[in-house]
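Colleague: quick one, structure for this:
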Amino acid sequence: MNVATEAHGSESGLTFHPMDQFEVLPLFGDGPVHWYTITNVTLWMAVSVIGVLLLLVAGSRGRAMVPSKGQSIAELTYGFVYKMVEDVTGKDAVRYFPYVMTLFIFIVFANMLGLLPMAFTTTSHIAVTGVLALLVFLFVTILGFVKNGSKFLALFWVSSAPLAVRPLLAVIELISYFVRPVSHSIRLAGNMMAGHAVIKVFAGFAAIAAISPVSVLAITAMYGLEVLVAFIQAYVFTILTCVYLKDALHPAH
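Modeller: Okay, here's the model as predicted:
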């Protein structure tokens, strides 16, 4: 993450802008940003993809009996996500494991790379997390209708509830279903943005000699917490995907 501050001494005191690190900028030139413009977001998403390929393809290419560090990490990640899919969604969902694995490993790399100095946290932008969440929403919805046909609508009909309240519950279930991509995306982007902004605030105060030691300790503690948050948020996004996938495969309440 870029923790460099725009701090300077003046009559008004210290000035810094913790949200500047999330600004989308063109990689070449200073013109406006269009949908086709190559930006810092594009760059760091590409770096994340390259990191995933290096770990899962190059790192495990040897398939040695005594695995290298790269192969060990790749195998542990594979086993972790595979067990998550199997435990949450069931054995019949294992065929969709590659998609879930791709989501998890990409988000982990994007989150972790965003903690590097001068890097850009792509998952702090709702445009990125929104697309990921919308793809999950469309995937599970289409899959639900393909696998179950009209029976997929049983997801919104709480048959265990009293008949009089079922229509009301159906409306609530329908609204909550369509809110899924919003909550799914905002949760990830909001958590990544908040932690990085707090770190930059502490970094700005580190320029003041009187509180510099306290700021450095706070930055160290927050950085350690953000490493944990980076993994947890990838896990939460992925396990929610598994829950939605389970609803698509087994919609009946």
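Colleague: when you work out contacts or count neighbours from here on, use the C-alpha atoms and nothing else.
Modeller: Will do.
Colleague: what's the local residue count around Met84?
Modeller: 20 (other C-alpha atoms under 10 Å).
Colleague: verify the stated contact: it with Thr241.
Modeller: No. With contact defined as C-alpha atoms under 8 Å, Met84 does not count as touching Thr241 (10.6 Å).
Colleague: list the contacts for Lys69?
Modeller: Contacts for Lys69 (C-alpha atoms under 8 Å, 6 or more residues apart in numbering) come out as none.
Colleague: what do you get for Leu169?
Modeller: 156-158.
Colleague: now do 7 Å
Modeller: Val158 (C-alpha atoms under 7 Å, 6 or more residues apart in numbering).
Colleague: which stretches of this structure form helices?
Modeller: Secondary structure of the chain (DSSP state H): helices at 40-53, 69-89, 97-113, 126-148, 166-205, 212-249.
Colleague: now those helices as CSV including distance to Arg61?
Modeller: What follows is those, written out as CSV (distance: least, C-alpha to C-alpha, whole Å):
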stretch, distance to Arg61
helix 40-53, 11
helix 69-89, 8
helix 97-113, 17
helix 126-148, 28
helix 166-205, 32
helix 212-249, 25
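Colleague: this one next, for a side-by-side:
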Amino acid sequence: MGKIFFYIVLAVVLVSGLLFAPEQSGLQIHPMEQFEVKSLFGGHVGMFSVTNVTLWMALTIVATIALLVLSTSRRAIVPSRAQSIAELAYGFIYKMVEDVAGKDAIKFFPYIMTLFIFIVVANFLGLLPMSFSTTSHIAVTAILAALVFITVTVVGFVKNGAGFLGLFWVSSAPMALRPILAIIELISYFVRPVSHSIRLAGNIMAGHAVLKVFAGFAGALGLFSFLPIFAITAVYALEVLVAFIQAYVFTILTCVYLKDALHPSH
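Modeller: Take a look at the predicted model:
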């Protein structure tokens, strides 16, 4: 049965390639157009414009509320699929915070859980056809990373006072190297929000750009469009994995930074 379905799909692709083969030669692929911010009501994009970014961030919030609030409101003994996903996510992130940052970091669990769910839902929504991936924009990920950086820094000074500066002083190193290492540690600390944000946005943007390129090949090759379609299928499966992994990496780095704030000594 599976082979029959495969051959049917292949035949449809070949026929469509013959019927809708492009009349013009050459490839017209613009993979970065999908990241363009556009106003939903036309006109110039300004500070208060309702854009495609606004729409898909709102949908991300609605989907997050539906997953974590509505699906768990009944708290059924035999959970539904949505409730099971919410409970698995809750246990997964709770264990991560406890293992990485320590038990005294559990008070920050709601914040970290919110970060993870928002990013993973936004990543998965960005994989839908005709959607917009908000986490591919550095403006979005930079705000998330900046909030983590500010939160961790404030917590570090509030909890430890001047002792938080011990994070930059490598007491186990020789005395002559400690000032140099302190400068390196200080620079790396302020680079954190940059790498934190670029890592997420860069990976999501790169994956979507690759999908767009292969889709352009499929539209331009006509009869042989089935070749890039196979590649699209493989890349799309990889992007599903990347969507979760990047949310996981962003979250676990947040836990690592929080651990440094709560226990700053080297």
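Colleague: that older thread, return the most buried member of the helices of the first structure.
Modeller: Each of these was scored by mean neighbour count; the highest is helix 97-113, a mean of 20, by mean count of other C-alpha atoms under 10 Å.
Colleague: by contact count, what packs against it?
Modeller: Applying 3 or more C-alpha pairs under 7 Å, 6 or more residues apart in numbering; DSSP states H and E, one finds that helix 97-113 of the first structure contacts helix 40-53, helix 69-89, helix 212-249.
Colleague: where in the second structure does the first one fall?
Modeller: Translated: helix 40-53 of the first structure. Aligned by TM-score structural alignment, helix 40-53 of the first structure corresponds to residues 52-65 of the second structure.
Colleague: mean shift between that stretch and the first structure?
Modeller: Compared with the first structure after the fit, stretch 52-65 of the second structure shows a mean deviation of 0.3 Å (mean C-alpha distance after the TM-score superposition for the first structure).
Colleague: quick one: distance of that stretch to the chain centre.
Modeller: 14 Å (C-alpha atoms, centre = their mean, to the nearest Å).
Colleague: again, but for stretch 125-137 of the second structure
Modeller: Its chain's C-alpha centre and that of stretch 125-137 of the second structure lie 10 Å apart, by C-alpha atoms, centre = their mean.
Colleague: what of stretch 205-219 of the second structure?
Modeller: Taking C-alpha atoms, centre = their mean, one finds stretch 205-219 of the second structure lying 18 Å from the centre of the chain it belongs to.
Colleague: can you list contacts of that stretch?
Modeller: Outside stretch 205-219 of the second structure, the residues touching it (C-alpha under 7 Å, 6+ apart) are 29, 31-32, 136, 225-226, 228-229, 232, 235, 239.
Colleague: looking at the helices of the first structure, which is closest to Gly9 of the first structure?
Modeller: Smallest distance to Gly9 of the first structure across the helices of the first structure (C-alpha to C-alpha): 11.5 Å, for helix 166-205.
Colleague: quick revisit: adding distance to Val50 of the second structure, write the contacts of stretch 205-219 of the second structure out as JSON lines.
Modeller: Formatted as JSON lines, the contacts of stretch 205-219 of the second structure follow (distance: C-alpha to C-alpha, whole Å):
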{"residue": "Ile29", "distance to Val50 of the second structure": "27"}
{"residue": "Pro31", "distance to Val50 of the second structure": "23"}
{"residue": "Met32", "distance to Val50 of the second structure": "21"}
{"residue": "Ser136", "distance to Val50 of the second structure": "18"}
{"residue": "Ser225", "distance to Val50 of the second structure": "37"}
{"residue": "Phe226", "distance to Val50 of the second structure": "38"}
{"residue": "Pro228", "distance to Val50 of the second structure": "35"}
{"residue": "Ile229", "distance to Val50 of the second structure": "34"}
{"residue": "Ile232", "distance to Val50 of the second structure": "31"}
{"residue": "Val235", "distance to Val50 of the second structure": "31"}
{"residue": "Glu239", "distance to Val50 of the second structure": "28"}
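Colleague: now, among these, which is nearest to Thr60 of the second structure?
Modeller: Nearest to Thr60 of the second structure, judged by C-alpha to C-alpha, of the contacts of stretch 205-219 of the second structure is Ser136 at 13.9 Å.
Colleague: map that closest one onto the first structure.
Modeller: Aligned by TM-score structural alignment, Ser136 of the second structure pairs with Ser124 of the first structure.
Colleague: and the residue lying closest to its match once chain neighbours are set aside, how far from Leu113 of the first structure?
Modeller: Closest residue to Ser124 of the first structure apart from its sequence neighbours, by C-alpha to C-alpha, 6 or more residues apart in numbering: Ala189 at 4.3 Å. Separation of Ala189 of the first structure from Leu113 of the first structure (C-alpha to C-alpha, to the nearest Å): 15 Å.
Colleague: and for Phe139 of the first structure?
Modeller: Distance from Phe139 of the first structure to Leu113 of the first structure, by C-alpha to C-alpha: 27 Å.
Colleague: what do you get for Ala46 of the first structure?
Modeller: Applying C-alpha to C-alpha, the value for Ala46 of the first structure to Leu113 of the first structure is 11 Å.
Colleague: would a markdown table of the helices and strands packed on helix 97-113 of the first structure with distance to Ala119 of the first structure be doable?
Modeller: Shown next, in a markdown table, are those (distance: least, C-alpha to C-alpha, whole Å):
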| stretch | distance to Ala119 of the first structure |
| --- | --- |
| helix 40-53 | 7 |
| helix 69-89 | 23 |
| helix 212-249 | 14 |
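Colleague: mind checking which of those is nearest Pro32 of the first structure?
Modeller: Pro32 of the first structure lies closest to helix 40-53 among those, at 13.3 Å (C-alpha to C-alpha).
Colleague: now that closest one and helix 126-148, what's the angle there?
Modeller: For helix 40-53 of the first structure against helix 126-148, the angle by axes from the mean of the first three to the mean of the last three C-alpha atoms, to 10 degrees is 50 degrees.
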